[in-house]
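Enquirer: Kindly return the folded structure for what I paste below:
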Amino acid sequence: MAKRAERPGDPIKLIGLLWRPAEAVSRSGLTPKRITDAAIAVADQEGLDALTIRRVAGDLGVSPMALYPYIAGRSELIELMLDAVAAEVYAEGAPPAQAGPWRARAERIAQANWDHHMAHPWTVEAAPGRPVPGPGVSGKYEAELSALDGLGLSDIEMDRALTAILGLVSSAARWVISLRRIREESALTDVQWWEGVAPALAAATAGTAYPVARRVSTSLGEATGMASDPEGAFRFGLDMLLDGLARQIDARP
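Expert: A predicted model of the protein is given here:
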């Protein structure tokens, strides 16, 4: 998987790209938004590995050099893409800041981010680093913090609670997306894959004893039809996380 290890060389220039994009349309019809939209289309279909300046330029019908007046390179383009799709997460309405139970708001944050990763699988390929926040990322962060505001948590606790929720979501989403690709490439369900592997594994592990592991993995397979269930673990983990957060909130004066 492609990783966002290549960081933009000039964060000041990136701030301009994010917050003050050029609005002028060239003779080729290029704008930063059009370039970003084309790049998102590539990544949505084929992942970040397929994303190159040459590929995006080709899809837009221009030479790679035509893109450089608008973006400095691939790393900056990925930042623009991440910010653009972040603005979509709550496009139909942000989590209400104070309306309704706080737990329902937190669950909406988790579900909205889950849906976001499923719609744009490449977002889990981009390794976290020191990104420059643009309007999309900043608006998303504001909406999510507002949903946790007024609960008696300190500012730092609010940020950490949100980070924990988002980390749980992205970790499980990365696993689910990876499994989906493996299943598509192999054209086998987990049950079919396991039926092919089980005899060899049984022979290799003959004489060894892993009674709890065998029992649990068998129970999971029978209940879900899968060798692993990261989405189920995400739902279970979210309940535990929010239960713990509820205890902290309830203990506040």
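Enquirer: contacts, neighbours, all on C-alpha from now
Expert: Noted.
Enquirer: Show me what counts as buried in the helix or strand that contains residue 242.
Expert: Here residue 242, judged by DSSP states H and E, is contained in helix 230-251. Using 16 or more other C-alpha atoms under 10 Å as the test for burial, helix 230-251 gives 230-231, 234-235, 237-238, 242, 245.
Enquirer: which residues touch that helix?
Expert: 103, 151-153, 161, 165, 168-169, 172-173, 175-176 (C-alpha atoms under 8 Å, 6 or more residues apart in numbering).
Enquirer: Mind giving me the PyMOL select for those, buried ones only?
Expert: Of the contacts of helix 230-251, the buried ones can be selected in PyMOL as follows, counting by 16+ other C-alpha under 10 Å:
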select buried, resi 103+153+161+165+168+169+172+173+176
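Enquirer: Closest one of the contacts of helix 230-251 to residue 26?
Expert: Nearest to residue 26 out of those is residue 173 (C-alpha to C-alpha; 38.7 Å).
Enquirer: now that closest one: how far from residue 116?
Expert: Distance, residue 173 to residue 116, using C-alpha to C-alpha, to the nearest Å: 10 Å.
Enquirer: So which of the contacts of helix 230-251 sit within helices?
Expert: With helices taken from DSSP state H, the overlap with the contacts of helix 230-251 comprises 103, 161, 165, 168-169, 172-173, 175-176.
Enquirer: Rebuild the buried residues of helix 230-251 as JSON lines, extending it with distance to residue 74.
Expert: What follows is the buried residues of helix 230-251, written out as JSON lines (distance: C-alpha to C-alpha, whole Å):
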{"residue": "230", "distance to residue 74": "31"}
{"residue": "231", "distance to residue 74": "31"}
{"residue": "234", "distance to residue 74": "32"}
{"residue": "235", "distance to residue 74": "35"}
{"residue": "237", "distance to residue 74": "35"}
{"residue": "238", "distance to residue 74": "35"}
{"residue": "242", "distance to residue 74": "38"}
{"residue": "245", "distance to residue 74": "39"}
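Enquirer: Please give the structure of this sequence too, so both can be compared:
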Amino acid sequence: MTRDRAGDPDHVVELLWREGGAEPRPGLSLDRIVRTGVELADTEGLAGLSMRKVAERLGFTTMSLYRHVPGREQLIDLMCDEVAGETSAGSVSAGSAAAGEGWRARLEACARAGWELRRRHPWLAEVRGGRHVPGPNTIARYEQMLSTVADTGLTPAEVIAVVGLVGRFVDSEALLLVEAAETERRSGVSEEEWWGGRDTLFERLYGYPTLTRLWEQGGFDRPEDPFEFGLARLLDGIELLIGQRYESRDETGAVCVVCGAPVDQPASGRPRAYCSASCRQRAYRRRTADKD
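Expert: Predicted coordinates:
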């Protein structure tokens, strides 16, 4: 039985690529099990996901499911890859940007596609740990992200680190939404209502001058969107790193710090950082916008 191979990562790989699976019973297949698992997790989160509940939704016994998938952890791997294959506005924009935009626009589009995916399936942010086996759809998204910065002059290790950093940022922001929603669901009290009732705390904050000044100036009334602010600062840091790598390399093989295109270098004088006036203007506008 499939359940006997629950601890075999290679078997999960076979399932993810749909190789050597069990013959489907009438009305039951691996695809149906995975889709039902996604629907259940969308409704109840990962805490509410179990093989028993999936079986009940499908109208089969739990043991019937084990002929197709060995256990809950393997089902989660299959679910992650299932939703990674979804087409969304974000993934379409990522693909469109890849055709004519620079590395920053393409990487940003990938991050936004991941954010949209986690807004539709919040439980994705709850999948923790480094031993979840990726499937073809997950690897395709990872490949797309790697390709956005692979030709910027960063080292191979830095390319991988940059993509990992962006992915962890998206997951961490999504996890905050999951935790807030779960707390609200459990307590029946919204975040605004809970904080609105903390008068005894607010009365004690006047002894902290910086906090009080920022409060009175509206800093807490008109907060920055944490995802938008964090993503922009993260991309700024990556751009700075690419610029530093550009300045430290030889002129031969230099690429634009904005779009990653090859840059023709002058015979003498300061090396060029941009491939065109439009890229130089784009970088200037970005720096100006950040100061506003």
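Enquirer: now the contacts of helix 230-251 of the first structure in TSV, with distance to residue 112 of the first structure?
Expert: Compiled in TSV, the contacts of helix 230-251 of the first structure are given as follows (distance: C-alpha to C-alpha, whole Å):
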residue	distance to residue 112 of the first structure
103	14
151	21
152	24
153	22
161	16
165	11
168	13
169	10
172	14
173	12
175	17
176	16
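Enquirer: Report the spatially closest residue to residue 215 of the second structure, excluding sequence-adjacent ones.
Expert: residue 221 (7.8 Å; C-alpha to C-alpha, 6 or more residues apart in numbering).
Enquirer: tell me the secondary structure for that neighbour?
Expert: Three-state assignment for residue 221 of the second structure (DSSP: H, G, I helix; E, B strand; the rest coil): coil.
Enquirer: What distance do you get for it to residue 192 of the second structure?
Expert: From residue 221 of the second structure to residue 192 of the second structure the distance is 12 Å (C-alpha to C-alpha).
Enquirer: tell me, what's touching those two both at once?
Expert: Joint contacts of residue 221 of the second structure and residue 192 (C-alpha under 8 Å, 6+ apart) do not exist.
Enquirer: Okay, helices next: where are they in the second structure?
Expert: Per DSSP H, the second structure carries helices over the ranges 9-16, 30-44, 51-58, 62-65, 72-84, 89-100, 103-120, 136-149, 156-187, 191-196, 199-202, 209-216, 226-248, 277-291.
Enquirer: I'd like the ones you listed laid out as TSV, including distance to residue 129 of the second structure.
Expert: Formatted as TSV, those follow (distance: least, C-alpha to C-alpha, whole Å):
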stretch	distance to residue 129 of the second structure
helix 9-16	15
helix 30-44	18
helix 51-58	21
helix 62-65	25
helix 72-84	11
helix 89-100	25
helix 103-120	17
helix 136-149	15
helix 156-187	12
helix 191-196	29
helix 199-202	37
helix 209-216	37
helix 226-248	23
helix 277-291	35
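Enquirer: Relative to residue 126 of the second structure, which of those is closest?
Expert: helix 156-187 (6.6 Å).
Enquirer: Mean distance between the closest one and the first structure after superposition?
Expert: If you overlay the two and look at helix 156-187 of the second structure, the average distance to its match in the first structure is 1.9 Å (mean C-alpha distance after the TM-score superposition for the first structure).
Enquirer: List the buried residues of that helix.
Expert: Result for helix 156-187 of the second structure [16+ other C-alpha under 10 Å]: buried residues 158-160, 162-163, 166-167, 169-171, 173-175, 178.
Enquirer: who does that helix touch, helix- and strand-wise?
Expert: helix 103-120, helix 136-149, helix 226-248 (3 or more C-alpha pairs under 8 Å, 6 or more residues apart in numbering; DSSP states H and E).
Enquirer: closest to residue 11 of the second structure out of those helices?
Expert: helix 136-149 (14.6 Å).
Enquirer: Aligned to residue 83 of the first structure, what sits in the second structure?
Expert: Aligned counterpart of residue 83 of the first structure in the second structure: residue 81 (TM-score structural alignment).
Enquirer: And that match, how far from residue 182 of the second structure?
Expert: 24 Å.
Enquirer: Then residue 226 of the second structure?
Expert: Shown here: residue 226 of the second structure relative to residue 182 of the second structure, a distance of 19 Å by C-alpha to C-alpha.
Enquirer: cool, and residue 53 of the second structure?
Expert: With C-alpha to C-alpha as the criterion, residue 53 of the second structure and residue 182 of the second structure are 20 Å apart.
Enquirer: could you dump the helices and strands packed on helix 156-187 of the second structure to TSV with distance to residue 126 of the second structure?
Expert: Conversion of those to TSV gives the following (distance: least, C-alpha to C-alpha, whole Å):
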stretch	distance to residue 126 of the second structure
helix 103-120	10
helix 136-149	16
helix 226-248	17
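Enquirer: Mind checking those helices for the one nearest to residue 63 of the second structure?
Expert: The minimum distance between residue 63 of the second structure and these falls on helix 136-149, with 27.3 Å, by C-alpha to C-alpha.
Enquirer: list the helices and strands that closest one packs on?
Expert: So helix 136-149 of the second structure, by 3+ C-alpha pairs under 8 Å, 6+ apart, packs with helix 72-84, helix 103-120, helix 156-187.
Enquirer: with the first structure superposed, average distance for that helix?
Expert: Looks like 1.2 Å for helix 136-149 of the second structure (mean C-alpha distance after the TM-score superposition for the first structure).
Enquirer: Mind listing residues that contact that helix?
Expert: Contacts of helix 136-149 of the second structure (C-alpha under 8 Å, 6+ apart): 16-17, 80-82, 84-85, 98, 103-104, 106-107, 110, 159-160, 163, 260.
Enquirer: same question, stretch 104-124 of the second structure
Expert: 41-42, 45-46, 80, 83-84, 88-91, 93-95, 97-98, 125, 144-145, 148-149, 166-167, 170-171, 174-175, 177-178, 231, 235, 239, 258-259.
Enquirer: give the contact list for residue 175 of the first structure.
Expert: Here residue 175 of the first structure is in contact with residue 230 (C-alpha under 8 Å, 6+ apart).
Enquirer: do you know how far it is from residue 181 of the first structure?
Expert: 10 Å.
Enquirer: Check residue 201 of the first structure too.
Expert: 23 Å.
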